[in-house]
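**Q** When you get a sec, could you give me coordinates for this:
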Amino acid sequence: MEQFLQRYIDSWRLNGWFIHDIFFCIVLGIGLLLVLFIVMKRKRLVTSSILLIAFLLVSNLLMIVFGLAGRGFPIKSDSPIYTDDSQSIAVQMVQGSENNGTSNGITHLIAHHLLVAVNLQTGEKQWTKSASYKETLLGEFMGGVLVHHRDDEFGQLSLLDLETGKEILSEKEFRTLHPSLIAILSNNAYQMAVLKNNLYLEGVDGKFYRFDGKTLSEDVKAQDYLSARFFIETELPGYFATHPQPVEDYQAIRDFSQAVLTEPAIQAYANLQPKVVDVDIIEKTALVSYRQTQRESAEHMLLHYDMNKHQILWESNIGIINSQQQQPAVRTLENSYVIQAGDRLLVLDKKMKKRAVHYHLRWNRPIDE
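**A** Modelled structure (predicted):
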């Protein structure tokens, strides 16, 4: 009941999610019209009272059902976590799933997408921006974050400012400034990767290219980069958003990740679905997540493991991760780890081993510890 009341209170504010905000605005609009009616018809107290009571009942029902206060809305990562150069703002695309009922034993979900930027210094919302399933965050590039748009059989690009969420370059402006790039751009974002401040891609002509923000040129290494990213991020999603290691080391990264899971200290959690979510092959350390129990609703633990010492350095509870996501998304920064675990975004301080930020992605507000 306490959790429901908190969700109900949080639902009475704009939070960026379209399905929630549209009904919140409808409720506010109807409420404003009702107030104007009552002011203009002050003598009709009985009518005004009935309308007011009816409005309160209907508006509360709307916010519970359509404002998602009383409905499940599991959130999962839809992109790696990106940061600005100062590592003070984290940006990510997340997906929320709304249950639209069950028919013939099949549950139908409506997916909603949102770009969320969180200030890592204050723990407050920096900005939010509605998105769609046709958009993919490619990474930090050209002084912003690069967005790929699937446009039927064609692909388009735009560039967003990390600090404000506003477009630095719209799709039209990008197409005008870099027509040669757009001409060979695929509608498949998996054929592109932002690595070392360059965009590597396979063109629709079957050739491989590198774009440095100004010039497009053929590059045979692009194929190796795209292959390496595919093999690593199959096991470690978002790895290249964090680590500067040469992509040629991808086999060493995969071998190291697998070796961690064979360690006796990690094998102790073998029945709790341990999974390596990030590695540092230079420091020989890894982050491993596991469930506290075998139940799907169990809270997840995150541990930091040192392969040199063959021991666990620390553990931290990162809460429940819904079945839609299953494993946390991690971004390693200089002094902290940014972790997206279901509907929570956490920042763990590396030195103090405790939460510096605890942010609720469903309601887009910080959580008081």
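
**Q** Going by C-alpha atoms from here, please, whenever you check contacts or count neighbours.
**A** Noted.

**Q** which parts of the helix of greatest length in the chain are buried?
**A** In the chain, assigned by DSSP state H, the helix with the most residues is helix 18-40. Within helix 18-40, the residues scored as buried using 16 or more other C-alpha atoms under 10 Å are 18, 20-21, 23-24, 27, 31, 34, 38.

**Q** Tell me which other helices or strands that helix touches.
**A** Counting contacts by 3 or more C-alpha pairs under 8 Å, 6 or more residues apart in numbering; DSSP states H and E, helix 18-40 is packed against helix 45-65.

**Q** And the helices in the stretch 101-250 of the chain?
**A** Remark: helices assigned in the stretch 101-250 of the chain by DSSP state H, counting those that start in this stretch are 171-177, 179-183, 221-235, 250-261.

**Q** Between those helices, which one is closest to Arg344.
**A** Arg344 sits nearest to helix 221-235 of all those, at 21.9 Å, using C-alpha to C-alpha.

**Q** got the buried residues for the closest one?
**A** Result for helix 221-235 [16+ other C-alpha under 10 Å]: buried residues 222-223, 225-226, 228-230, 232, 235.

**Q** What of stretch 45-58?
**A** 48, 52, 55.

**Q** Surely the first one touches Ile38?
**A** Yes: contact status for Ser48 versus Ile38: in contact at 5.8 Å, counting by C-alpha atoms under 8 Å.

**Q** before we move on, the earlier item: could you redo the helices of the stretch 101-250 of the chain as JSON lines and give each row distance to Ser130?
**A** Putting the helices of the stretch 101-250 of the chain into JSON lines (distance: least, C-alpha to C-alpha, whole Å) gives the following:
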{"stretch": "helix 171-177", "distance to Ser130": "16"}
{"stretch": "helix 179-183", "distance to Ser130": "24"}
{"stretch": "helix 221-235", "distance to Ser130": "26"}
{"stretch": "helix 250-261", "distance to Ser130": "34"}
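
**Q** about what we covered before: for the buried residues of helix 221-235, give me CSV that also has distance to Glu2.
**A** Formatted as CSV, the buried residues of helix 221-235 follow (distance: C-alpha to C-alpha, whole Å):
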residue, distance to Glu2
Ala222, 53
Gln223, 53
Tyr225, 49
Leu226, 48
Ala228, 47
Arg229, 44
Phe230, 43
Ile232, 42
Glu235, 38
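
**Q** Now show me the structure for the sequence below, then we'll compare the two:
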Amino acid sequence: MTEPAELDSLSDEAFRKRLRDWLEEYYPPEWRRPVIFRLRGDSEKRWLRLMHDHGWRLPSWPKEYGGLGLPLTKQLAYHEEMAQFGTARWLDMGGTLLGPTLIKFGTPEQKAKYLPEIVRGDVIWCQGYSEPNAGSDLASLKTTARRDGDHFVVNGTKIWTTMATDAQRMFLLVRTSQEERKQQGISFLLADMDLPGITVEPIVNLAGEDEFAQVFLDDVRVPAENLVGEPGQGWTVAKALLGVERITTASPAPARYAFDVLDRLISFAQSDQHALRQLHGQLLCDLEDYVALYAQTTDAYIDGRVEGHELCVLKMLSSDLFQRISEACLQAAGERGGSRGAVPLGADNEDLRLIYLIARPTSIYGGANDVQRDIIARAIFGSRTTLSR
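**A** Below you'll find the predicted structure:
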């Protein structure tokens, strides 16, 4: 098992080599399908436990909570090596989103109960934020939580809840009071998915996957001790979590993988080579620019030097770039771009249609790009309009 203190003593290049060697030895080869394959349920737990058992779990978490406590350069190297190796996508909402939030806002009892199981990968979490008619405008949520003794009684519905069918627990935003400003009166709760009154209905997307779901909550009794932060202060908690989410969803890894596919397609292109190579060159420049911007902004975010609207820029640019590259892949494939299933590329096969379908919703989830533009504009020009997600 690799010890965090040992990783600290390595140079950045030695750290990269140590991680590459470990991946080569232990990463399941059947999972080596980046972008088009996401680990779910038991497979995700197996991967999280494998990283934990070998000392590679949670590079950004402080060591006192079971993480690696790595400096920024090694954190970036960690994610870059994972992407370059070709690991499958995994969500890990407990580790990437909830854990840092509990470290900042949770009670000692909540940290003692939930953080160790997150570190070990024992539990899958989902995020109960978006609702019908309250997706990107998150502060307009209608799900209520009424205090009843030692419990909150929760009623409402959440939608587009990623991996809710696999999750054992959910962190969710609820309205505990009606206030003049809609951001006020919102609270942050933790709930077990097997509580009476919770119903999960899968939603099948265009790619034929049921990663999304609608979650119905009917008189669900959640222990009051599961309130994170103060009552009515959930918006403050949520904003901190959304910053982490935007850093996570804005990773250049999907766009980089799609560009690698485009690179291989160029030699098999059946369309106008000159126009295609011009597009290829432009996308390469845009990708390199974005990788540099992402590294710079992530550095500033960790040091506390980034405003929320700057993270909105990352989220918007990354989704736009991924979509443009996936579209270029279809263009380069010519008539094969409309094929279902894998398209042969020399010795390899790539499902171009699936890459395209995975790229489409990136401009919607985590806050629609049009909403991100509104947030950016208000931050720059000023407005009394309240911020949405």
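
**Q** With both chains overlaid, what TM-score comes out?
**A** For this chain pair, the superposition-based TM-score is 0.24 by TM-score structural alignment, normalised by the length of the first structure; 151 aligned residues with a C-alpha RMSD of 7.0 Å.

**Q** quick one, which of the helices of the stretch 101-250 of the first structure is nearest to Val91 of the first structure?
**A** Nearest of these to Val91 of the first structure, taken as C-alpha to C-alpha: helix 221-235 at 18.8 Å.

**Q** list the helices and strands the closest one packs on?
**A** Using 3+ C-alpha pairs under 8 Å, 6+ apart, helix 221-235 of the first structure is in contact with strand 192-195, strand 198-202, strand 208-211, helix 250-261.

**Q** can you redo those as CSV with mean neighbour count and distance to Gln95 of the first structure?
**A** Converted to CSV, those look like this (neighbours: other C-alpha atoms under 10 Å; distance: least, C-alpha to C-alpha, whole Å):
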stretch, mean neighbour count, distance to Gln95 of the first structure
strand 192-195, 22, 21
strand 198-202, 24, 25
strand 208-211, 21, 29
helix 250-261, 17, 27
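
**Q** Tabulate these (a markdown table), appending distance to Ile106 of the first structure.
**A** What follows is these, written out as a markdown table (distance: least, C-alpha to C-alpha, whole Å):
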| stretch | distance to Ile106 of the first structure |
| --- | --- |
| strand 192-195 | 34 |
| strand 198-202 | 37 |
| strand 208-211 | 42 |
| helix 250-261 | 35 |
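
**Q** do you know which of these lies nearest Asn99 of the first structure?
**A** Going by C-alpha to C-alpha, the one of those nearest Asn99 of the first structure is strand 192-195, 32.3 Å.

**Q** got the contact list for the closest one?
**A** Under the contact criterion C-alpha atoms under 8 Å, 6 or more residues apart in numbering, strand 192-195 of the first structure has outside partners 138-141, 199-202, 225-226, 229, 240.

**Q** The stretch 201-350 of the second structure: helices as residue ranges?
**A** Using DSSP H, counting those that start in this stretch, helices in the stretch 201-350 of the second structure cover 234-249, 253-266, 273-302, 308-333.

**Q** With adjacent residues omitted, what lies nearest to Ile337 of the first structure?
**A** That one is not Ile; residue 337 of the first structure is Tyr. Leu348 (5.2 Å; C-alpha to C-alpha, 6 or more residues apart in numbering).

**Q** So the one you found versus Thr176 of the first structure, what's the distance?
**A** Separation of Leu348 of the first structure from Thr176 of the first structure (C-alpha to C-alpha, to the nearest Å): 42 Å.

**Q** Neighbour count: those two, which is higher?
**A** Leu348 (20 against 11; other C-alpha atoms under 10 Å).

**Q** List the contacts of that one.
**A** Leu348 of the first structure touches 336-339, 354-357, counting by C-alpha under 8 Å, 6+ apart.

**Q** Among those residues, which lie within strands?
**A** 336-339, 355-357 (DSSP state E).

**Q** of those, buried ones?
**A** 336-339, 355-357.

**Q** okay, these in JSON lines with distance to Ala329 of the first structure next?
**A** What follows is those, written out as JSON lines (distance: C-alpha to C-alpha, whole Å):
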{"residue": "Ser336", "distance to Ala329 of the first structure": "14"}
{"residue": "Tyr337", "distance to Ala329 of the first structure": "10"}
{"residue": "Val338", "distance to Ala329 of the first structure": "8"}
{"residue": "Ile339", "distance to Ala329 of the first structure": "6"}
{"residue": "Arg355", "distance to Ala329 of the first structure": "16"}
{"residue": "Ala356", "distance to Ala329 of the first structure": "17"}
{"residue": "Val357", "distance to Ala329 of the first structure": "15"}
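
**Q** Between which two of those residues is the distance greatest?
**A** Checking those with C-alpha to C-alpha, the most distant pair is Ile339 and Ala356, at 11.4 Å.

**Q** any residues in contact with both of these two?
**A** 346-348.

**Q** from what I can see Ile198 of the second structure touches Gln214, true?
**A** No: contact criterion C-alpha under 8 Å: Ile198 of the second structure and Gln214 do not qualify, at 10.4 Å.
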